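J.: Sequence and computational prediction follow.
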Amino acid sequence: MDFGKSSWRTYEQGIQREWLLTNGIGGFSSSTIIGSNTRRYHGLLVASLKPPVSRHLILSKIDECVTIDNESFNLFSYEVPGFIMNGYHHQERFEYDLHPKYIYRVKDVYIEKEICMVYGENTVAVVYHVINGASRTNLRLTPLVNFRDYHFNSSRAYMNFDRKSKKDVLIVRPSCYDIDISLYLSDGKFTELNDAWFYNMDYAVERERGLASTEDHYIPGYYDIEIEPMEEKYITFIATVEKNISQKDGLQIIEKENNRLHKLIDKAGYKDELAKRLVLAADDFIVHRESTNAKTIIAGYPWFTDWGRDTMIALTGLTLSARRFEDAKEILYTFSKYVKDGLIPNMFPDAGHEPPYNSVDAALWYFEAVNKYIKYTHDYKFIKEHIYEGLKEIIDYYSKGTHFNIKADKDYLITAGDEHTQLTWMDAKVGDWVVTPRHGKAVEINALWYNALKIMSSLSKHFEEDAGLYDEMAEKVKKSFVDSFWNEEKNCLYDCLTQSYKDDKIRPNQILAISLSNPIIEGDKAKSIVDTVLKELYTAYGLRSLSPREKEYVGVYAGDQYKRDGAYHQGTVWTWPLGQFITAYLKVNNYSPQAKKMALRFIEPFKDHLQDACLGSISEIFDGNEPLIPRGCFAQAWSVAEILRAYIEDVMQLI
């Protein structure tokens, strides 16, 4: 992906595209293509101190200044209240393949800056390649250091740092914390500054979100690098919170990471460029969790951690479609150890306390993930030894009842929650305001319930156990489902049922009745549901969470948290249900050549989106109204996963 000056004619245009690097343990590096940080989550090093959580901003950015013939030129860009520094005027190109690369030119001097993280470490390397012209040139690098939780902004009033040098490494230590921030430069002279700070860096995205948007950064000093006339030089800058700097050659760090990423592409085995790009995107979300000593899935960057529901929905695309079978196995096994009263954790909290189990669908998605694992690997032995008993427990508790009023009703359909709880994926709640009340019998929960029973029946038969109970329950669920959820007037399914009310709002949840491994609706009714969803909810980047025909529809996801949460599932477009929709569309059209062409049309818009918002990844959500502006997390696990899964399994039919 190559971008030039036409992509940053104005500052506002230049900050529209962002990039992301990850380190496999929850840490990351991120900024915009003009190098201006517009989020509190932007930084060259956001370290995960307790992988994959306890994330802290360590190094905000490095400000570069070039002096040629006694004339200085700032290459950096930023915003403070009332002023924009426009160093991007000197930027000629931005390249993003496996890593971001900035290319600047000042007079006859070219400066390239490439950024790379060390996999498995909270370490970032920034490599400068200077191609000097006819004059002696000085490159000054000024690091902006911080140490704060990545969800909050910092202020000079609450920050103090100590400094010391250890051989060729500058160590900056935040007062009152037992942690060293180590800075290393391969070439140059360091000049210490006393009580130097960058004040009031302003973050446009946080301002737009109605949050505090300014913060301060600590400047320990600056580095000067002299470049002789016509000299070509590579300079490595490293920042880390590891105890030791394991590698000081930036070019070798980049080469090692490139090799790792190319191996992932080779392992997946796809020749298609979109598939390869999505395999790379998938890698960002698969990380190591220290507390379980196993792999887990980060739900989204820059602010989510690992959630049970998101993990189970994303597992197929991120791991199985990418041929990372051992990672899939590890994740399934880890969650099997946390099955409790028929539920699996909805998330693992940052603080490391007992995980919450407030999800009705996470445990049911677990069955679909297990079934997909078997489809890809045929590894029944692992399922029998480590997973099967947990699945039995889930079915048992859902049948007789468990926490949050989750239980099978007299009609064998699952009912859950009350007017105060949000247990489905549409879980926005502001104070006591339940934005999308879906307690009772939700359509996708019962589609998942039927699917789980059919999977248990299949597994039981394979393990030569009695499957009669599961078969009998599944048939009763199917009959009740069709009788209860079919909406004759709108030719689709009701979204949610209570004892006194049938919610006929058109939402995307009904598509799971067709798309799962064991569809509960087939034939003409299934075709009608797909047609209705296509007409009412489909957009280029996903499905609207509510039809624009409904009076509750909100078409723009913007403003403060109250307004944003009020729009979250009331019209906002979500990408992940589109993967399920593509599967359902092809099913009801018998995978005909015409249907495959249409399905490919559903995929095509993402080729453009991968070069927008967060380069190489897929956003969490988009406005329901055109022009479908990307919102929320700029890189979302289940968005990437479901597009990759549907593309591989259904469009290309490689599984």
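T.: Received it, and whenever you're ready, just let me know what you need.
J.: hey, let's count contacts and neighbours off CA atoms from now on
T.: Fine.
J.: Residue 483: neighbour count?
T.: Residues lying near residue 483 (other C-alpha atoms under 10 Å) number 10.
J.: What are the contacting residues of the helix or strand hosting it?
T.: According to DSSP states H and E, residue 483 maps onto helix 468-485. With contact meaning C-alpha atoms under 8 Å, 6 or more residues apart in numbering, helix 468-485 is reached by 411-413, 443, 446, 450, 453-454, 456-457, 493-495, 497, 520-521.
J.: And that helix, what's buried?
T.: For helix 468-485, the neighbour count (16 or more other C-alpha atoms under 10 Å) marks 470, 471, 473, 474, 475, 477, 478, 480, 481, 484, 485 as buried.
J.: That one: what's the following helix or strand?
T.: Taking DSSP H and E, what comes next after helix 468-485 is strand 486-487.
J.: quick revisit: any of the contacts of helix 468-485 buried? List them.
T.: Applying 16+ other C-alpha under 10 Å to the contacts of helix 468-485 flags 412-413, 443, 446, 450, 453-454, 456-457, 493-495, 497, 520-521 as buried.
J.: In contact with the nearest residue to residue 638 once chain neighbours are set aside, which residues are there?
T.: In space, and not counting its chain neighbours, residue 638 is closest to residue 314: 4.5 Å by C-alpha to C-alpha, 6 or more residues apart in numbering. Residue 314 makes contacts with 637, 638, 639, 641, 642, as judged by C-alpha under 8 Å, 6+ apart.
J.: what's the spacing between residue 314 and residue 325?
T.: Noted for residue 314: a distance of 14 Å to residue 325, by C-alpha to C-alpha, to the nearest Å.
J.: re earlier: between the buried ones among the contacts of helix 468-485, which is nearest residue 566?
T.: residue 495 (18.4 Å; C-alpha to C-alpha).
J.: does that closest one really touch residue 510, like I thought?
T.: Yes: when contacts are counted by C-alpha atoms under 8 Å, residue 495 is listed as touching residue 510 (6.7 Å).
J.: joint contacts of these two?
T.: residue 443.
J.: Number of residues surrounding residue 598?
T.: By other C-alpha under 10 Å, 16 other residues sit near residue 598.
J.: Second structure follows, compare the two:
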Amino acid sequence: MTTPAADLNQAERREWWIANGRGGYAAGTVAGSLTRGYHGLLTATIDPPLGRRLQVAKLDATLIDGERQWPLFTNRWADGCVEPDGHGLIDSFRLDGRMPVWNWACGDLLVEHRIWMPRGEDSVWSVFRLLRGRPGASPRVRIALLLADHDHHHIGHKGDFDPILTIDGDTRVTARCADGHDIDLIAVGGHMGIDRAWMEHFALPIEHERGLPDQQDLLRVGFAELSLSTTAWCGVLATVALDAKTAPVPNPEQALERFRQHDRALLQTARTHHNQLPDVPAWTDQLILAAESFLIERPIGALPARQPQTKGMSVIAGYPWFGDWGRDTMIALPGLTLATGRPEIAKRILETFAGFVDLGMLPNRFPGAGETPVYNTVDAALWYIDAWHAYIAASDDLSALARVFPILASIVTHYREGTRYGIGLDPADGLIHAGEPGVQLTWMDAKVGDWVVTPRIGKPVEINALWYHGLRVMADFAERLGRDSQRYRSAADRARAGFARFVRPDGSGLYDVLDGPEGSDGEGARIRPNQIFAVSLTHSPLDTPAQASVVEVCARHLLCPFGLRTLAQEDPDYRGRYEGDVWSRDAAYHQGTVWAWLLGHYALAEYRVTGNAAAAQARLAPIADHLRDAGLGTVSEIFDGDPPHHPRGCPAQAWSVACILDAWTQLERIRVAIG
């Protein structure tokens, strides 16, 4: 994957992101400049997986050849100056799998630069080699070591980081942080020196756009001096690994090859799993690699005896600012694990979350160390049933199903009898109601102060589509385990009859919410995308004409190349651009903004109405272009509702990647099966 690089606007618009499987990450722009406070070469999970701290902000390299010097980086400053402007020296940029690769053209020299994070380590490599030189030349690279030590949500300022600096021989600089952990910087192919100075007033233009603090100071602790060669890599290994002092320094060539082998293994696993799919396009391979970034191991602490594991797995909802969320994890699980041929990881995630089901609910936010789970979500537990449905369909793992069935049954029982936040069954129509004033329980959860932007108290359409689907799944599970399924089937029949109330008499799809508070009928009548799940889920409560109406309405009012709008354009509250300060952005979040994860569900729904798998699959094709924009090789969280649908929000979002990959895989299987 290549992309424009010498143009500053293009090079800053495009970002690369790498994750380490612990919740940590490395990120930056193609230009090498910082545009977000979250950009940095090593954001480490000091308290995994949510205690993430920026440790190494930049390793700014300058190529030196005799009297000539070229900066292989770019910096933006608060006074508007761009200095140096090394992006103009970029000959090419590409992703090698997930690894960013630059070629720098400096006179008659051509230098390759690579960055990667070893999986499972709070470490990052930044290495160089000479691709083209001239006889007798002895070029070298001088790297400024710019550090920080603060929560990745914060911005660092001069004086708030005062490490104790030591040097071991001439190849390792150690910065001892206030809490006692070390940041180690190790030179490979050269030597280190301490030279302490604050570098002040880095500009962060994206934070400025978001109405947030937009200037950052970084501490330079020294320099690395490295000798360039055409036969070996030189560079810096930065790490906060506990064994960094005693372990031998890895060979960069071997470390690089291990990273590339891991990427190749991910693709091979997926291809083996999908051996009946002969023509997998390159962009779906890129999604398979992107899926790896969101899967993390996490300590799970003391859990009930039913928990079979000592170390769990979860999903980071999006980089850079999300942690692991129950709803996002379950929605993303089929695409991240099953579409990539790794059902064993799906099982680990599902069993990890089994230990946190309480009163029939799954946490909205997964707990960190010492935190209490937050259960303010009505849909996460229903998506949990759907995720088990996908896993069992892929694995036929009835022993795991037998273990978890009582937990799944408890979800249904609590939803029928009532649980937190007014969630419960209305016996009059068999539908689920939910909500309390000031609390938002569905995925449309934006709130500005006391203002709930999209109040959906009552009976939301997607909750009841999930409820019907879940009851049908539970009936099937019960039968497979030799248990009584009739109570689930009866409840499903009742829910299906009640669901007919969502069908609008004017033929314009479904109401968004039924039976809301007095005076909220207009909210329920708005055209929103939540109705698509009544068609995209395996078990639909709608007849064929109603399904066709839903797809037609979504296509006419909501469909965009990269997803579905959250509100029809003709609605007076529609906001076509997600921009401005926090208030403005939250006000637009579900009032017209396009969400990419909905595109996969739309494609599945379209197929179920038309029977044309190829045409439905073609809806996903624009994502191939998006992979070369914004977060390179991955899929953004959201897009503007108005053309040209600029990418916004998190540049790497789990359910965006997952739902598109899952839909493409399902539709490809169907397309191949029917010839």
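T.: Arrived safely, thanks for sending. Because the structure is predicted, anything quoted here is derived from the model rather than measured.
J.: Show me what the residue nearest to residue 638 of the first structure lines up with in the second structure.
T.: Counting by TM-score structural alignment, residue 314 of the first structure corresponds to residue 332 in the second structure.
J.: Also residue 45 of the first structure?
T.: Aligned counterpart of residue 45 of the first structure in the second structure: residue 42 (TM-score structural alignment).
J.: any idea how far its match is from residue 84 of the second structure?
T.: With C-alpha to C-alpha as the criterion, residue 42 of the second structure and residue 84 of the second structure are 22 Å apart.
J.: Could you do residue 350 of the second structure as well?
T.: 49 Å.
J.: all strands in the stretch 101-250 of the second structure, in order from the N-terminus.
T.: For the stretch 101-250 of the second structure, the strands defined by DSSP state E, counting those that start in this stretch cover 109-116, 123-132, 140-151, 164-168, 172-176, 182-188, 190-203, 215-227, 234-239.
J.: Can you give me the buried ones in stretch 667-675 of the second structure?
T.: 667, 668, 669, 670, 671.
J.: quick one on the thing from earlier: so residue 350 and residue 84 of the second structure - more neighbours on which side?
T.: Using other C-alpha under 10 Å as the criterion, residue 350 of the second structure and residue 84 rank with residue 350 on top: 24 against 15.
J.: contacting residues for the counterpart of the more buried one in the first structure?
T.: Using TM-score structural alignment as the criterion, residue 350 of the second structure maps onto residue 332 of the first structure. Taking C-alpha under 8 Å, 6+ apart, we find residue 332 of the first structure in contact with 370, 387.
J.: Run through who's touching stretch 10-17 of the first structure.
T.: 7, 8, 32, 33, 34, 36, 38, 86, 612, 613, 614, 615.
J.: That one aligns to what range in the second structure?
T.: With TM-score structural alignment as the criterion, stretch 10-17 of the first structure aligns to 7-14.
J.: what do you get for stretch 564-574 of the first structure?
T.: Against the second structure, stretch 564-574 of the first structure falls on residues 585-595 (TM-score structural alignment).
J.: so how far does that stretch reach from one end to the other?
T.: Stretch 585-595 of the second structure: ends 14 Å apart by C-alpha to C-alpha.
J.: cool, and stretch 563-578 of the second structure?
T.: Distance across stretch 563-578 of the second structure, first residue to last, is 15 Å (C-alpha to C-alpha).
J.: residues making contact with that stretch?
T.: By C-alpha under 8 Å, 6+ apart, stretch 563-578 of the second structure touches 526-529, 554, 557-559, 584-585, 588-600, 602, 639-642, 648.
J.: Identify those among those that sit within strands.
T.: 559, 594, 595, 639, 648 (DSSP state E).
J.: For the second one, give me its contacts.
T.: Pointing back at residue 594 of the second structure there. Counting by C-alpha under 8 Å, 6+ apart, residue 594 of the second structure has contacts 560, 562, 563, 564, 565, 566, 638, 639, 640, 641, 645.
J.: Can you turn the buried part of those residues into a ChimeraX selection?
T.: Selection of buried members from those for ChimeraX, criterion 16+ other C-alpha under 10 Å:
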select :560,562,563,564,565,566,638,639,640,641,645
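J.: tell me the SS of residue 287 of the first structure?
T.: strand (DSSP: H, G, I helix; E, B strand; the rest coil).
J.: Apart from its chain neighbours, what residue comes closest to it?
T.: Closest to residue 287 of the first structure by C-alpha to C-alpha, 6+ apart is residue 24, at 4.5 Å.
J.: Are we agreed that the match of residue 350 of the second structure is in a helix?
T.: Yes: counting by three-state DSSP, residue 332 of the first structure is part of a helix.
J.: Burial check on the counterpart of residue 36 of the first structure in the second structure, number of neighbours?
T.: Superposed on the second structure with TM-score structural alignment, residue 36 of the first structure falls opposite residue 33. Close neighbours of residue 33 of the second structure, defined as other C-alpha under 10 Å, add up to 29.
J.: same deal with the one 5 residues further on?
T.: Residue 38 of the second structure is surrounded by 25 other residues when neighbours are defined as other C-alpha under 10 Å.
J.: you'd agree residue 409 of the first structure is up against residue 400?
T.: No: under the contact definition of C-alpha under 8 Å, residue 409 of the first structure does not touch residue 400, with a separation of 9.0 Å.
J.: Between those two, tell me which one has more neighbours.
T.: residue 409 (16 against 11).
J.: Give the equivalent position in the second structure for that one.
T.: Using TM-score structural alignment, residue 409 of the first structure pairs with residue 426 in the second structure.
J.: pretty sure its match contacts residue 433?
T.: Yes: contact criterion C-alpha under 8 Å: residue 426 of the second structure and residue 433 qualify, at 6.8 Å.
J.: between the strands of the stretch 101-250 of the second structure, which gets nearest to residue 53 of the second structure?
T.: strand 140-151 (4.3 Å).
J.: Now do that closest one: which elements does it pack against?
T.: Identification of packing neighbours for strand 140-151 of the second structure by 3 or more C-alpha pairs under 8 Å, 6 or more residues apart in numbering; DSSP states H and E yields strand 51-65, strand 215-227.
J.: got the ones you listed as JSON lines, with distance to residue 167 of the second structure columns?
T.: Below are those laid out as JSON lines (distance: least, C-alpha to C-alpha, whole Å):
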{"stretch": "strand 51-65", "distance to residue 167 of the second structure": "17"}
{"stretch": "strand 215-227", "distance to residue 167 of the second structure": "10"}
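J.: Ok, which of those comes nearest residue 288 of the second structure?
T.: Nearest of those (C-alpha to C-alpha): strand 51-65, 24.9 Å.
J.: and residue 69 of the second structure, helix, strand or coil?
T.: Quick answer, by three-state DSSP: residue 69 of the second structure is strand.
J.: List the contacts of it.
T.: 62, 63.
J.: That one matches what in the first structure?
T.: Under TM-score structural alignment, residue 69 of the second structure pairs with residue 72 in the first structure.
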